[in-house]
Structure formats: structure tokens, C-alpha cells
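Trainee: structure for the following, please:
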Amino acid sequence: MKRLGFIFLCAIVGAVSSYYAQPFVDQNSDVILIIITVFTVFAGFLIAIITIIGDPGLIPSGSWRIAEGRRNQMYQRLSWHVVLFTLYLLTIALLFVSVILEKALCEHQFWRLWIERAYLFVGITSFLFTFALPSALMEMQQARYDAEIERRRSEVGIRPDEES
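Mentor: As a prediction, this is how the structure comes out:
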């Protein structure tokens, strides 16, 4: 429920911001260059994170059932990162469409206006989603450490409900 509220809030802020920011972005090549640069860096960084976190070598040892359970859990967590990556690429794609069609749509202000609002909406919303990324990564690392600690404790015969 908390995540759904965060998504809804980001989408509302993205929609309102894109509506009011569009006049300041209209045919502003500096803003377009900054947005493309930022989202390209975000996309590259996120691919690196997905690759590192999804590395099967980081699965703690144990039975295949434990590994399978952790795989499904990791897949669910990483699916949000894949959605975020897709939104970054969609922002860049909409920007390219906007730049390419700028000359063709000079007579059709309506379409240019909505393409600009669309890339601003997706860009602002996905940028706001990015603020949740550090805590999600920290949770994943915490779960890994907890699993490793439990594995080491079980190696020396300490049950999960016992204190050292």
C-alpha cells in the first residue's frame, strides 16, 4: 500500500510538473541535452545495479529450495528496477521523437505540446521514482547479510531463534 501511494504521488507530481514546465522546455536545446544526459547516465547505472544484484554467485549456499525461494524474491525486487530502466529509455525515446519531429510538427503545435508534456511527465515521474532506489538497494543488501549470518550461524550449530 505504501509503494502504491508513492507511485501515485510521483505520477501526480509528474503530471502537474510536466503541464506547468512545458512552456520553459519548448524548443530549449540546453534542457533537452541535460535531460538526455541525465537519463542516459541513470539507465547505465541501473543496468550495472541490475547486473550486480542479479548475479547468481551472490546467492548464499544452502539447499536448492532456499536458492529457488531467494531467486523468486530477487526477481520480484529486480522487476521494479527493470520498470524504472524502461521508463528512463521511454523518456529518451520521447525526447528523440520530439527533436526529430520538431520541424515536421512546427505547424501542429498541439502534437508538439503533448509530446513535450509526455517526455516531461515520464522523465519527472521516473526521476522521482529514483529516490526510492537507494532504500530498495539497501534492503536487498541487508537481506543478503542476514542470510549470510544465518548460514554461518547454522554452520556452528546455532539455531535461528538462539542468541550467540
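Trainee: contacts, neighbours, all on C-alpha from now
Mentor: Will do.
Trainee: measure residue 111 to residue 55 for me?
Mentor: Counting by Cα to Cα, to the nearest Å, the gap from residue 111 to residue 55 is 43 Å.
Trainee: so which of those two has more stuff around it?
Mentor: Between residue 111 and residue 55, residue 111 has the larger neighbour count (other Cα atoms under 10 Å), namely 15 against 10.
Trainee: what about the closest residue to that one other than its chain neighbours, distance to residue 95?
Mentor: The spatially closest residue to residue 111, leaving aside those adjacent along the chain, is residue 105, at 7.0 Å (Cα to Cα, 6 or more residues apart in numbering). Note on residue 105: its distance to residue 95, by Cα to Cα, is 14 Å.
Trainee: and for comparison, fold this next one:
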Amino acid sequence: MQRLEVDWSRIGIFAATAVISVVIGCHGQPYVHGNDEARGVIVNVFSILAGFLITVMTLLGEPGLYRGRTWRSDAIKRSNVYQRLVRHKWLFISYLIVLALVFMTTIVAKREPDGRLVSCLEMLYLGFATFAFIYSLMLPSRLLNLQLARFDELVESKRSGQKAD
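Mentor: Presented below is the predicted three-dimensional model:
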């Protein structure tokens, strides 16, 4: 029976990010209420991030980059790549949620500009935007670590190949 390992640091980062996002969503809502420029910036930023993330996911999913020496090492790498892609998928979905909430806010605000529903939608999209943005800040270091691990693996593979000669 395989024991489930819990990554407490990831859970802590998730919880802290969630708390920060709720606080910013609630207290920042007056700053985005009726502010078309702020809404436009959020839409532009998350549209660009979504496009960038799809490119990253496409590159990370390329099987040719993960060829190992044996089928077992390929199977292990596939599992790791799958887990990374699933995390990126959820980040991409959070971008789309932000964009959908902004869109809904725009539609509802035309009908009832100062209604409670508009305020709630603004809090939601600002909170989701904060959450997704904070997680996006971690993406470059994860990609850097991935590339360095690939490079180290390549060096080790060549080193062990030279020793066998």
C-alpha cells in the first residue's frame, strides 16, 4: 500500500495565498467599482497570461524532451510531467474564471450599476485575480528549476555514457 505524502509547504502557500486573495478582494472592491481602466488592465493581463501559459503547457508536454534511458524512467517522468501539467491547467482555469467574472460584472453593471450583485462579482474577480497572479509569480522559478533539472540529467547521462566506454 502506497503512503500518501503531504506537501505541507504547498498547502501553507495555498492557504496564505487564499487568505491574501480574500482580503484584497473584499477591501480592494471599492477601487475597482466602476473603474473601466482597472477592469481593462485585468482583462489584458490575464488574457496575455493565459496565452503564455498555454505555450508553456505545450512545451512542457512535448514527449521528446523527456526521453530517458529506459522505459521505466520514461514512465516516472510521464507521471511528473502529468502532475505539472495538471497544476498549470488549474492556473489556466483560474485565468479564465477571472475573465468570466469580469465579463459577468460588465454585463450586470449595465443593468444595475450600484447593485449588490455587482459588488460581489467585483470582490470575486479581484480575489481570483489576486490568487492567480500570486501563483503566476511562482511560475518562472518552477520553469527555471525544471530546465536546470533537465540540463543536469543530460550532463549526468553523458557522464555515465563516457564512463561506460
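Trainee: how alike are these chains, TM-score-wise?
Mentor: Once superposed, the chains reach a TM-score of 0.90 (TM-score structural alignment, normalised by the length of structure 1), with 157 aligned residues with a Cα RMSD of 1.4 Å.
Trainee: ok, back up a step: which one of residue 105 and residue 95 of structure 1 has more residues nearby?
Mentor: Relative neighbour count places residue 95 above the other of residue 105 of structure 1 and residue 95, with 22 against 14, counting by other Cα under 10 Å.
Trainee: just checking, that one touches residue 119?
Mentor: Yes. Proximity of residue 95 of structure 1 to residue 119 meets the contact threshold set by Cα atoms under 8 Å, at 6.1 Å.
Trainee: so residue 104 of structure 1: helix, strand or coil?
Mentor: Secondary structure, DSSP: H, G, I helix; E, B strand; the rest coil: residue 104 of structure 1 is coil.
Trainee: OK, contacts around the equivalent of residue 61 of structure 2 over in structure 1?
Mentor: The alignment partner of residue 61 of structure 2 in structure 1, by TM-score structural alignment, is residue 54. When contacts are counted by Cα atoms under 8 Å, 6 or more residues apart in numbering, residue 54 of structure 1 is found next to 74, 78.
Trainee: ok, so what distance separates residue 54 of structure 1 from residue 76 of structure 1?
Mentor: Here residue 54 of structure 1 is placed at a distance of 11 Å from residue 76 of structure 1 (Cα to Cα).
Trainee: quick one: map residue 27 of structure 2 onto structure 1.
Mentor: Aligning on TM-score structural alignment places residue 27 of structure 2 opposite residue 20 in structure 1.
Trainee: mind telling me what element its match is part of?
Mentor: Here residue 20 of structure 1 sits within helix 2-25, counting by DSSP states H and E.
Trainee: other residues contacting that helix?
Mentor: 31-32, 113, 116-118, 120-126, 128-129.
Trainee: let's see 7 Å
Mentor: Helix 2-25 of structure 1 is contacted by residues 31, 116, 117, 120, 121, 124, 125, 128, 129 when judged by Cα atoms under 7 Å, 6 or more residues apart in numbering.
Trainee: excluding covalently adjacent residues, which one is nearest to the first one?
Mentor: What sits nearest to residue 31 of structure 1 in space, not counting adjacent residues and going by Cα to Cα, 6+ apart, is residue 25, at 6.4 Å.
Trainee: how close does the longest helix along structure 1 sit to structure 2?
Mentor: Of all the elements of type helix in structure 1, the one with the most residues (DSSP state H) is helix 64-101. Its matched residues in structure 2 lie on average 0.9 Å from helix 64-101 of structure 1 after superposition (mean Cα distance after the TM-score superposition for structure 1).
Trainee: can you name the residues of structure 1 that stretch 127-138 of structure 2 overlays?
Mentor: Per the alignment by TM-score structural alignment, stretch 127-138 of structure 2 matches residues 121-132 in structure 1.
Trainee: buried ones in the matching stretch?
Mentor: Neighbour-count burial for stretch 121-132 of structure 1, with 16 or more other Cα atoms under 10 Å as criterion, is recorded at 121, 122, 123, 124, 125, 126, 127, 128, 129, 130.
Trainee: which two in those residues are spaced the farthest apart?
Mentor: When the buried residues of stretch 121-132 of structure 1 are compared pair by pair using Cα to Cα, the two farthest from each other are 121 and 130, 14.1 Å apart.
Trainee: and residue 43 of structure 2, what is it in contact with?
Mentor: Residue 43 of structure 2 is in contact with residue 99, counting by Cα under 7 Å, 6+ apart.
Trainee: what is the aligned counterpart of it in structure 1?
Mentor: Using TM-score structural alignment, residue 43 of structure 2 sits opposite residue 36 in structure 1.
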